[in-house]
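> Build the 3D model from these lines:
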Amino acid sequence: MTMKPTVIALLLLAPVLTLGACHQGKKNSTTASIETDGVKATVEVTDPWCRPTPNGAQAGACYLTIKSSHENTMTGVATPMAANAMVHDMTMANGMMNMSEMADGLPLKGGEKVELKPGGKHLMLTGLTGPLVEGSAVPLTLTFSDTPAMTVQAPVRQPK
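Down below sits the predicted model:
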């Protein structure tokens, strides 16, 4: 009996594809909460990640999804991996993409997710202390107007 090369390849790849499918459902998530006057306020950050940078790069970008249980503002970000970290937004004006700091912070509406992603809002790291290397993680400390600061570990990886 002869097996076609395609069938053999599929049989060999089946375990690898199955393991890959199992892994995709796992998300990196961190939650911070505070209780005031019996009311619990939470902020949840999911899927934080940073794009790898080449050696010598002075800037990098990180992304995440954030959800607050109440009206809140992400007022800042800090990391030991960079001299400066801030929230930036990308906008189109006169056919040109412009990047600018969100000096008043990132507004969070209660119960709504805000996605920081390539081509839009993102965390900008400048004055990097070294390259962001794929497979490592960047600690990001996020500060808020109405909840305690929280630190998330953002894996360095290529975009999905």
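
> hey, let's count contacts and neighbours off CA atoms from now on
OK.

> Three-state assignment for Ile8, please.
Under DSSP: H, G, I helix; E, B strand; the rest coil, the three-state class of Ile8 is helix.

> quick one more, to check against the first:
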Amino acid sequence: MRLAACAALALLLPVAAHAEASLTLTDGFVRSSNPKSGAAFMVIGNEGDSECRLTAVLSEAAERAELHTHLEEDGVMKMVGIDGGIAIPAGQTHRLERGGDHVMLLGLHQPLAEGQTVPLSLDFGDCGMVEAELPVQNRNDAGHGH
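Below you'll find the predicted structure:
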């Protein structure tokens, strides 16, 4: 029984390692306009053969991290939480940007200073975890969506 369990685990490890290796993060940065919250932006690439879904983000820099997007409602843009995560189709990229999908960092433990880095752990479910250190760029001209 113990040998069968070890053999099953050995079969799962290469799949997780392969899926994790198929994800890339580029153009990442964090921006904070007030001392208690910030947002993370990046381009997530999926070079694998199947869809991956960003389901959660953790950061020791904040009490919690949430996936958010902006929706237009009655001519007004509103920020709302994303249920079910963000899909990254196989062979494609998805941009987390200002005015669109992004990661909100809520309850910052300290204000984010220009040039500092913020650690993030991105949970892609079956595709694995991706660790990142994103620089803080608070300048008005920093970022995507312009």
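
> what TM-score comes out when they're superposed?
Superposed pair, TM-score by TM-score structural alignment, normalised by the length of structure 2: 0.78. Supporting alignment: 124 aligned residues with a Cα RMSD of 1.9 Å.

> Name the nearest residue to the residue nearest to the spatial centre of structure 2, sequence neighbours excluded.
For structure 2, Leu122 is the residue whose C-alpha lies nearest the centre (Cα atoms, centre = their mean; 5.0 Å). Once flanking residues are discounted, Leu122 of structure 2 sits nearest to Val57: 4.6 Å by Cα to Cα, 6 or more residues apart in numbering.

> ok, which stretches of structure 2 are strands?
23-34, 37-46, 52-54, 56-58, 62-73, 76-81, 86-88, 93-96, 102-108, 117-123, 129-135 (DSSP state E).

> closest one to Ala5 of structure 2 among these?
Ala5 of structure 2 lies closest, by Cα to Cα, to one member of these: strand 129-135, at 23.0 Å.

> and the closest one, which stretch of structure 1?
Under TM-score structural alignment, strand 129-135 of structure 2 corresponds to residues 149-155 of structure 1.

> Equivalent analysis for stretch 98-109 of structure 2, please.
With TM-score structural alignment applied, stretch 98-109 of structure 2 matches the range 118-129 in structure 1.

> wait, what's in contact with Glu41 of structure 2?
Just so we're on the same page, residue 41 of structure 2 is Phe rather than Glu. By Cα atoms under 8 Å, 6 or more residues apart in numbering, the contact list for Phe41 of structure 2 reads 27-30, 95-98, 102-103, 143-144.

> which one of those sits closest to Leu3 of structure 2?
Val103 (41.8 Å).

> Can you tell me what Gly76 of structure 1 aligns to in structure 2?
Using TM-score structural alignment, Gly76 of structure 1 lines up with Ala56 in structure 2.

> Do I have it right that that match meets Leu122?
Yes - counting by Cα atoms under 8 Å, Ala56 of structure 2 does reach Leu122; the two are 6.2 Å apart.

> Other residues contacting the match of stretch 98-109 of structure 2?
So stretch 118-129 of structure 1 is in contact with 57-64, 77, 80-91, 115-116, going by Cα under 8 Å, 6+ apart.

> just stretch 82-92 of structure 1 next, same as before
Residues contacting stretch 82-92 of structure 1 (Cα under 8 Å, 6+ apart): 76-79, 97-103, 105-106, 119-129.

> Any idea which of the strands of structure 2 gets closest to Arg2 of structure 2?
Arg2 of structure 2 lies closest, by Cα to Cα, to one member of the strands of structure 2: strand 129-135, at 27.1 Å.
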